[in-house]
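Enquirer: quick check, what structure comes out for this input:
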Amino acid sequence: MRILVLHQNKFERVGYDRAFDHDEHDVVYAGPAEDLDNIPAHVRCGKLELAPDSPVADQLRPWLRERPVDRIFARRELLILPAAVLREEFGIPGMRPAVALQFRDKVVMKEILDRAGIRVPRWYPVTALPERIPWSGKVVVKPRAANASRGVVVCDDYAAARALIAERGGEPVLAEQYEIEEYLDGPVCAIDGFLFRGEPVAVQVARYVGTCLDYEHGKPSGTVQYDAPELAEWACRCVRALGGETLTFHLEAILTADGPVFLEVAARGGGGHLGEMLFRRTGVHLDTVDMATDVRGELATDLIREPTPGTYYGDFLFPGHVYAGAPVSVSVPPEVLADPMLVKYQIHPEGVPTTTAPGYRPEHLAFSGMIAGPDPATLESWLWRTFAAVTVSPGVLR
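Expert: Sure thing, here's the model as predicted:
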């Protein structure tokens, strides 16, 4: 089989070499030079360097005309739609653009789920704002296709939201790229999983400790697994309603007093340590099992390990991108690092510039790690104490 991988990940984190045999298959990785460089030297493969500032699909079309492939894999959210476009143009099996868009555009996904009877926040695309909205209070201004809360602004009311939109009116295609949304109170949770032919293989429910929006503004955030089988099934129902049959997903919902409300979903696993947390608890590595199943045409059950019952996992993320490339000094109390609940951690090296790219990759963060224990409430308390105890101090760019 000829396989094209759109590669903008850490090779070992995605587990390509566990998903398919590189000696048996003809595999080519296409991506920026810095990502191609993290492929181990012993892996038999081709490499196709892509320019980071040019559309991926445009760069790959001439190559695909000369060298047809049987599969295209994309494990990063920004590459899922370009991969779907190329599959449709070249007759390659896998997700098509119509379905990919339903897992990318927040207006499209809410329209579909609203028609399916699943509760979503009330919303309007910026292209169709009414004179008045049918709710009072805060209004969220949100990019339709961004991830990780980038570009999200919570306004005090509709007038403030409209003023913000007018202020940004000179930005390119703002109207086509943004929506407004009803602000709802309640804890936010992440549901990650893998469906095979519409049936759940593994699903993880984790509640956020802190919020993604706070994280974008410099505060630490984290997640803790907990048992919520009804919420897991509700999330699978959302994914199926959007056309998801065999795929990895990361869905976010807000838990209101009247039940869960859908926020957004992507056809990829969650960031930070969510994927490893799910693997440790369920035995399913989302990326590996997903790709292996696609190559084989049947569920890759041999790659699923025995779960570890009785243990819950959490993670903590102190952002790095908010320091705009400046080095940081991270002060962590010794008792935090010596705590038996701490499974793994990574501290940004002293004097090394931080990343300027927003996101949740542990290697880009000031301080990050995983914890484990028998009680989710205890894990959550540990996170709050650690958020208060750890300090990150920016240095000076030279």
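Enquirer: contacts and neighbour counts: CA atoms only from here.
Expert: Fine.
Enquirer: count the neighbours of Leu303 for me.
Expert: Residues lying near Leu303 (other C-alpha atoms under 10 Å) number 16.
Enquirer: that one against Asp290, yeah?
Expert: No. Taking C-alpha atoms under 8 Å as the contact criterion, Leu303 and Asp290 are not neighbours in contact, 10.2 Å apart.
Enquirer: not counting its neighbours along the chain, what's nearest the spatially most central residue of the chain?
Expert: In the chain, the C-alpha nearest the mean C-alpha coordinate belongs to Gly270, at 3.7 Å (C-alpha atoms, centre = their mean). On the basis of C-alpha to C-alpha, 6 or more residues apart in numbering, the spatially nearest residue to Gly270 that is not a chain neighbour turns out to be His250, at 5.4 Å.
Enquirer: tell me the contacts of the one you found?
Expert: Contacts here follow C-alpha atoms under 8 Å, 6 or more residues apart in numbering; on that basis His250 touches 190-193, 265-270.
Enquirer: what's the farthest-apart pair in these?
Expert: Ala190 and Ala267 (13.3 Å; C-alpha to C-alpha).
Enquirer: of those two, who's got more company?
Expert: Applying other C-alpha under 10 Å to Ala190 and Ala267 shows that Ala267 carries more neighbours, namely 28 against 24.
Enquirer: ok, the more buried one - contacts?
Expert: So, once contact is read as C-alpha under 8 Å, 6+ apart, Ala267 ends up touching 77, 80, 100, 103-104, 247-250.
Enquirer: could you also give me the structure for this next sequence, so I can compare it with the first?
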Amino acid sequence: MSARSSPAYAVRATGPATLVAVVDADGMGAFLPGALAHEGVRSVLVRSDAPNPHLANQPDLSGHSNGLDRLPEVTHRGDLTATADALRRFGVDRVVAGAESGVLLADALSAELGTPGHGMSRPTARRDKYEMACAVREAGQSTAACLATDSADEVIAWARGHGRWPLVLKPLASAGTDNVLFCRSEAQLRAGVAAITAGRDRYGGRNRAVLVQEHLAGEEYFVNTVSSGGVHHVVEVWRYHKRPVGDRPMYDHEEPVPPDDPVVGVLSAYTLRVLDALEIRNGAAHTEVITTGRGPVLVECAARHGGSHTPSVVSRFLGTDQLACLARALAHPEEAARGRLPRYGPRAHLRYVTLRSPRAGGPLSAGRFAPVRALGTFVELALTMPEGTVLPRTTDLASSPGYVYLGSADPARVAADHRRLRALERGDLYDGPRR
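Expert: Model (predicted):
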């Protein structure tokens, strides 16, 4: 599915990219230079001044060398002009974010270099969740009722006016489930505001305010897209399944939604309007939406590719993946403009399961996962912590040991192995080295 942007935005013709700067090629972003190379496009890496340490220190999820150490790298030290000049000397003709920490810098560098990027009338709306909601609401699209403030008293006054529980409390620039709280009382709100504003986000920035939002009841999805010259292409739609850990929502598993499911059309149309509202015109986006009684409502939209899906597995089961589509759109923008990027189509039932340690455990050891690999529907395991890390209890994505893909033509087998995996976790899977 592809669509042109709102007529309010001029579609800028773009030529093929030959050298792309990837800002913070961390996590799944480490796969992007390889996808670009497959399309004949070279890469240079940019290290921002505030990368996510949880991603920057992750092991190589590909299981083999990704070749990033052989690519030229520019370190941004706060001087935008200097960094742009360095990229100009390399001959960079595109800048993209490789992780959430690179979104604002990628936008600023694109504007400085004059390369195709996003609209810059309100760039902070692509990171600040309150600014994001305002931009989308002003474009006439449904968003959650919300307030941004550093005052617990203002949060409580807003909650009394709202009159419904629970409420969601989070940092303005949260990522994943970082400090996202479900609050069911004024006391929990007050404690949550104190905890969030006393801490820092995943990029080391001080949480100077909080976002309080209405709790949206409904099914939650994410829509991965690629845009080129203001033309948007829906790569894939997945449904989230979460289970709370204490007062926090936590991912359990997610599954792709067949493209002929009626909800895909509804979600896609809404998502493309969100992209226009946020002026996302060139690059990937990951948009989270909840279907409610009043229709689709935005959770948040990230102006970069999705953060945790292994491209080779997704392509094997869906026929394509977001990084491959992004690389294709950069190398062949004319195909994106004509709606000719690959379309996804599930070839078997696939389930992405987030690993959850129910208690603090022993040192992380890949050797302990033999029972997981022995599951009949096992596809792939990715550990997101270095070998030997002493495992904490899983309370959010940063404290999850990793994830597992399960796949089969029979969804009942996948569901049964999912239950077996959770039983292994409740047992001794994480308790210590196996001898």
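Enquirer: quick one: TM-score?
Expert: Their TM-score after superposition, calculated using TM-score structural alignment, normalised by the length of the first structure, is reported as 0.76; 387 aligned residues with a C-alpha RMSD of 4.5 Å.
Enquirer: could I get the buried residue list for stretch 316-334 of the second structure?
Expert: Buried residues in stretch 316-334 of the second structure, counted by 16 or more other C-alpha atoms under 10 Å: 317-318, 320-334.
Enquirer: in helices only, show me the residues you listed.
Expert: When helices are assigned by DSSP state H, the members of these inside them are 317-318, 322-331, 333-334.
Enquirer: give me the distance between the nearest residue to Pro327 of the first structure once chain neighbours are set aside and Leu317 of the first structure.
Expert: With C-alpha to C-alpha, 6+ apart as the criterion, Pro327 of the first structure has its nearest non-adjacent residue at 4.2 Å, and that residue is Pro353. Distance of Pro353 of the first structure to Leu317 of the first structure, given as C-alpha to C-alpha, to the nearest Å: 18 Å.
Enquirer: what does Glu12 of the first structure give?
Expert: Plainly put, Glu12 of the first structure is 20 Å away from Leu317 of the first structure if you go by C-alpha to C-alpha.
Enquirer: look up how far Ala100 of the first structure lies from the residue located most distally from the centre of the first structure.
Expert: In the first structure, Glu131 marks the outermost C-alpha relative to the chain mean, sitting 34.4 Å out by C-alpha atoms, centre = their mean. Taking C-alpha to C-alpha as the measure, Glu131 of the first structure and Ala100 of the first structure are separated by 32 Å.
Enquirer: ditto for Ala19 of the first structure
Expert: 22 Å.
Enquirer: pull the contacting residues for Pro171 of the second structure.
Expert: Applying C-alpha under 8 Å, 6+ apart, we find Pro171 of the second structure in contact with 179-180, 196, 201, 207, 209-211.
Enquirer: restricted to strands, list those residues.
Expert: Using DSSP state E, the members of those that fall within strands are 210-211.
Enquirer: which one of the contacts of Pro171 of the second structure is nearest Tyr251 of the second structure?
Expert: Using C-alpha to C-alpha, Val180 is the member of these that lies nearest Tyr251 of the second structure, at 12.1 Å.
Enquirer: which non-adjacent residue is nearest that closest one?
Expert: In space, Val180 of the second structure comes closest to Lys170 once its chain neighbours are excluded; the distance is 4.5 Å by C-alpha to C-alpha, 6+ apart.
Enquirer: you'd agree the one you found is in a helix?
Expert: No. Assessed by DSSP: H, G, I helix; E, B strand; the rest coil, Lys170 of the second structure does not belong to a helix; its assignment is strand.
Enquirer: returning to that earlier point: checking the contacts of Pro171 of the second structure against the first structure: which ones persist?
Expert: Mapped onto the first structure and checked by both residues aligned by TM-score structural alignment, their matches' C-alpha atoms under 8 Å, the contacts of Pro171 of the second structure keep the contacts 179-180, 209-211.
Enquirer: top of the residues you listed by neighbour count?
Expert: The most crowded member of these is Val210, carrying 26 neighbours; neighbours defined as other C-alpha under 10 Å.
Enquirer: list the contacts of the closest residue to Gly119 of the second structure other than its chain neighbours.
Expert: Here the nearest residue to Gly119 of the second structure in space, its sequence neighbours aside, is Glu279; by C-alpha to C-alpha, 6+ apart that works out to 4.8 Å. Residues touching Glu279 of the second structure, when contacts are defined by C-alpha under 8 Å, 6+ apart, comprise 118-120.
Enquirer: map Asp290 of the first structure across to the second structure for me.
Expert: Taking TM-score structural alignment, the alignment pairs Asp290 of the first structure with Leu326 from the second structure.
Enquirer: so which strand or helix has Phe279 of the first structure?
Expert: Under the criterion DSSP states H and E, the helix or strand holding Phe279 of the first structure is helix 274-282.
Enquirer: if you could redo that for Tyr240 of the second structure, that was the one I meant.
Expert: Here Tyr240 of the second structure sits within strand 231-245, counting by DSSP H and E.
Enquirer: would you check that Ala366 of the first structure makes contact with His348?
Expert: Yes. Ala366 of the first structure is within contact range of His348, at 4.8 Å (criterion: C-alpha under 8 Å).
Enquirer: next, show the common contact partners of those two.
Expert: Both Ala366 of the first structure and His348 are in contact with 328, 330, 354, where contact means C-alpha under 8 Å, 6+ apart.
Enquirer: which one of those residues sits closest to Trp384 of the first structure?
Expert: Proximity of those to Trp384 of the first structure (C-alpha to C-alpha) peaks at Val330, which lies at 17.1 Å.
Enquirer: ok, the closest one - contacts?
Expert: Here Val330 of the first structure is in contact with 347-348, 350, 366-367, 390-393 (criterion: C-alpha under 8 Å, 6+ apart).
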